[in-house]
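Engineer: Please work out how this folds:
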Amino acid sequence: MRVGLITGGTSGIGLSFARALARDGADLVLVARDKGRLVAVAAELTAAHGVRVEVLDADLADRADQAKVADRLRAGDVDILVNNAGFSLKTPLVGGDDDLADRAYEVMGRAPRVLAGAAAAVMRERGEGWIINVASVSALTRQDSYSALKAYALALTEVLALELTNTGVQVTAVLPGWTRTEFHARGGSGRKGVPRFLWLDADRVAEVALADARAGHVISIPSKRYKVAAAILQLLPNAAVRAVSRRIKGKAKTPVEGATP
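Structural biologist: Have a look, this model is predicted:
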């Protein structure tokens, strides 16, 4: 029986990963800050799919909690790690909220590195396992601090994938675009100026990401339209990418991925 550990697993894309793995018969370890919601989601998944769901309340902005989750990964039974936790980061680099920026770095920068490292050590020894890091198409742009953190997540994935070549451990970065989740519904933002056809379904994002990991892809972009956009961004010179980023930033003020911590 496989076991998947998902950070930010009670809402958004993280919950879609949890449901997809549970449908496939995997037991789960769900990590999030809200203990009550963790228990409710665990009960829902167990009732629907008959899988065992362990809950681990942790704030990934706290290094002690990061260590707690890393220790859980070192227990050795987790086959699939999904680093999904994240949140909107609108503060500017100049004159912005340093405390918020530091929290974002811990959740979307340091925590994925620490957890991936803990999981990778066990998986490499065992000779199998998947590590999936939820990044964003915005990793290919230069819009804001969020883009910078997601660019780090993408680079981290590619470096780790290289390190783990021929070990049996698959490492995949998921680069969704704007994704419909309760993240946007709660905030009421991020919709103005974004055409309807650019929005993705969270369940579809998770399904494609898992299929791509199974197929051995290091980068998963879960729609043809965003595959095209990503290919164009990667071909453009840096100055053109910055120009495109300014235009995108002017049309939408929120990040292009809906995961929550």
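
Engineer: When you work out contacts or count neighbours from here on, use the C-alpha atoms and nothing else.
Structural biologist: OK.

Engineer: Can you show me the helices along this structure?
Structural biologist: With DSSP state H as the definition, the chain shows helices at residue ranges 12-23, 35-49, 63-73, 98-105, 111-126, 145-163, 182-187, 202-214, 224-235, 238-251.

Engineer: Out of those, which one sits most buried?
Structural biologist: The highest average neighbour count among the helices of the chain, using mean count of other CA atoms under 10 Å, belongs to helix 12-23 at a mean of 24.

Engineer: Residues contacting it, please?
Structural biologist: For helix 12-23, the external contacting residues (CA atoms under 8 Å, 6 or more residues apart in numbering) are 4, 6-9, 27-28, 30, 45, 49, 51, 82, 84-85, 180-183, 202-203, 205-207, 258-260.

Engineer: How far off centre is it?
Structural biologist: Helix 12-23 sits 12 Å away from the centroid of its parent chain (CA atoms, centre = their mean, to the nearest Å).

Engineer: and the angle for that helix with helix 35-49?
Structural biologist: Helix 12-23 runs at 40 degrees relative to helix 35-49, counting by axes from the mean of the first three to the mean of the last three CA atoms, to 10 degrees.

Engineer: if I look at residue 163, how far off is residue 112?
Structural biologist: 16 Å (CA to CA, to the nearest Å).

Engineer: residues in contact with the nearest residue to residue 56 once chain neighbours are set aside?
Structural biologist: Using CA to CA, 6 or more residues apart in numbering and skipping the chain neighbours, the partner closest in space to residue 56 is residue 31 (4.9 Å). For residue 31, the contact set (CA under 8 Å, 6+ apart) comprises 5-10, 38, 55-58, 69.

Engineer: In strands only, show me these.
Structural biologist: Judged by DSSP state E, these include 5-7, 55-57 as members of strands.

Engineer: will you turn those into CSV that also has distance to residue 91?
Structural biologist: Supplementary listing: those in CSV, determined by distance: CA to CA, whole Å:
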residue, distance to residue 91
5, 30
6, 27
7, 23
55, 31
56, 29
57, 27
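
Engineer: Go through those and single out the one with the most neighbours.
Structural biologist: Using other CA atoms under 10 Å as the neighbour criterion, residue 7 leads the ones in strands among the contacts of residue 31 with 32 neighbours.

Engineer: mind checking how far the spatially closest residue to that residue that is not a sequence neighbour is from residue 204?
Structural biologist: Nearest non-adjacent residue to residue 7, counting by CA to CA, 6+ apart: residue 31, 4.6 Å away. To residue 204, residue 31 is 21 Å away according to CA to CA.

Engineer: Alongside the first, I'd like the structure of this one:
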Amino acid sequence: MTSRPVALVTGATAGIGREFATQLAQRGHDLVLVARDRARLEGVAAELRTTYAAESEVLVADLSDRLALQAVADRLGDADRPVDVLVNNAGFALRRSFLRNEVADEEAALDVFVRAVLVLSHAAGRAMRGRGRGRIINVSSVAGFLASGSYSAAKAWVTAFSEGLAAELEGSGVTVTALCPGFTHTEIQERAGLSKRGPDFMWLDPADLVADCLRDVDKGRVVSVPGLQYKAIVGLLDITPRPLIRKAGQISRRRSRRR
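Structural biologist: Model (predicted):
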């Protein structure tokens, strides 16, 4: 059995998830890599092994599928192969607004963004609490502080859920952190056919974002907002009346309909 700590990362083949896998490997972790594409998973595993001497277990799973999700939960709960860090990162973008999407697509997004986070956090939280140590990182979004469709609602749930779980696990040796990034340079926009939004200074680099988050995790922070620009925005949103926040979400949805 390996003596190295183990991190399980969902959505590990690209963007923020891949960056988490890379930086955790740099920190001396072995990995359990979860995503839908076996070839890409094996490519990331080979790269981490060559570059950082990190061993990686590959788990092919579509987290909108309940049987596949349960297989990942079972891995987290395996007492003989403990997982020290869980990164709930998997996700995808929906191109259109809520009523313009098919309900099946909305349900799949809800399963990945909400149900998977709940199920995997439950499995990891119980196992980690029993061992008296562990870290859970749930990738949320600054969008969760807004009111802009089902994605915003799902991310609001992730942040609130993480805060509640952190309180439940306080003093147990297990910490929970909700990562709330803003616009980030990843391939998710390209896959969804979304154009780049906002000025360049609003876009975050995944490497910097993950490094900031891991520093916050080390400090035990429950909510991590990377980037001074987004810290300022979240601070402003805290004191902004909800009618104005809803108005901003309405404007954002109108722009989405034009694309």
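
Engineer: quick one: which two of the contacts of residue 31 of the first structure are the most distant?
Structural biologist: The two members of these with the most space between them (CA to CA) are 10 and 69, at 15.8 Å.

Engineer: how much space between the counterpart of residue 244 of the second structure in the first structure and residue 248 of the first structure?
Structural biologist: Matched to the first structure by TM-score structural alignment, residue 244 of the second structure sits across from residue 240. Distance from residue 240 of the first structure to residue 248 of the first structure, counting by CA to CA: 12 Å.

Engineer: how about the helices of the first structure, which one is nearest residue 134 of the first structure?
Structural biologist: Using CA to CA as the measure, helix 145-163 is the one of those that comes nearest residue 134 of the first structure, at 7.7 Å.

Engineer: okay, the closest one sits on what stretch of the second structure?
Structural biologist: Counting by TM-score structural alignment, helix 145-163 of the first structure corresponds to residues 150-168.

Engineer: what does the matching stretch contact?
Structural biologist: 98, 106, 110, 113-114, 117, 138-141, 143-147, 175-178, 180, 222-223.

Engineer: ok, now with 6 Å
Structural biologist: Contact with stretch 150-168 of the second structure is made by 140-141, 143-144, 176, 178, as judged by CA atoms under 6 Å, 6 or more residues apart in numbering.

Engineer: of all these, which two lie farthest apart?
Structural biologist: Taking CA to CA, the two most distant members of these are 143 and 176; they sit 19.4 Å apart.

Engineer: which of the two has more neighbours?
Structural biologist: Each of residue 143 of the second structure and residue 176 has its neighbours counted (other CA under 10 Å); residue 176 has more, 29 against 21.

Engineer: Run a quick check on that one versus residue 134, I expect a contact.
Structural biologist: No: assessed by CA atoms under 6 Å, residue 176 of the second structure is found out of contact with residue 134, at 8.8 Å.

Engineer: Could you check what's spatially nearest to residue 181 of the second structure, not counting adjacent residues?
Structural biologist: Nearest one to residue 181 of the second structure, counting by CA to CA, 6+ apart, is residue 141 at 5.0 Å.

Engineer: can you count the residues close to that neighbour?
Structural biologist: 23.

Engineer: Could you find the counterpart of it in the first structure?
Structural biologist: Under the alignment (TM-score structural alignment), residue 141 of the second structure pairs with residue 136 of the first structure.

Engineer: Check the gap between its match and residue 62 of the first structure for me.
Structural biologist: 23 Å.

Engineer: swap in residue 176 of the first structure?
Structural biologist: Residue 176 of the first structure sits 26 Å away from residue 62 of the first structure, taking CA to CA as the criterion.

Engineer: more neighbours, the two?
Structural biologist: Shown here are residue 176 of the first structure and residue 62; by other CA under 10 Å, residue 176 has more neighbours (29 against 14).

Engineer: what's near enough to touch the most centrally placed residue in the first structure?
Structural biologist: Of all residues in the first structure, the one closest to the mean position by CA atoms, centre = their mean is residue 134, 2.3 Å from it. The contact partners of residue 134 of the first structure, by CA under 6 Å, 6+ apart, come to 84, 173-174.

Engineer: rerun at 10 Å
Structural biologist: With contact set as CA atoms under 10 Å, 6 or more residues apart in numbering, residue 134 of the first structure has these partners: 13-14, 82-86, 108, 112, 150, 153-154, 157, 172-176, 206, 209, 220, 257, 259.

Engineer: thinking again about what came up before, mutual contacts of residue 240 and residue 248 of the first structure, please.
Structural biologist: Residues touching both residue 240 of the first structure and residue 248 (CA under 10 Å, 6+ apart): residue 141.

Engineer: Could you pull out the buried residues of stretch 79-98 of the second structure?
Structural biologist: For stretch 79-98 of the second structure, burial by neighbour count (16 or more other CA atoms under 10 Å) applies to 82-92, 94-98.

Engineer: So which of these sit within strands?
Structural biologist: 85-88.

Engineer: The first structure: which residue goes with residue 229 of the second structure?
Structural biologist: Aligned counterpart of residue 229 of the second structure in the first structure: residue 225 (TM-score structural alignment).

Engineer: Residue 178 is in contact with that match, correct?
Structural biologist: No: using CA atoms under 10 Å, residue 225 of the first structure makes no contact with residue 178, being 11.5 Å away.

Engineer: okay, and the common contacts of these two?
Structural biologist: Residues touching both residue 225 of the first structure and residue 178 by CA under 10 Å, 6+ apart: 197-198.

Engineer: contacting residues for the equivalent of residue 212 of the second structure over in the first structure?
Structural biologist: With TM-score structural alignment as the criterion, the equivalent of residue 212 of the second structure in the first structure is residue 208. Going by CA under 10 Å, 6+ apart, residue 208 of the first structure touches 174, 214, 220-223.

Engineer: a markdown table please, covering the residues you listed and showing distance to residue 75 of the first structure.
Structural biologist: Below are the contacts of residue 208 of the first structure laid out as a markdown table (distance: CA to CA, whole Å):
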| residue | distance to residue 75 of the first structure |
| --- | --- |
| 174 | 26 |
| 214 | 23 |
| 220 | 28 |
| 221 | 31 |
| 222 | 31 |
| 223 | 35 |
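
Engineer: ok, which pair from the residues you listed is furthest apart?
Structural biologist: So, those by CA to CA: farthest apart are 214 and 223, at 17.0 Å.
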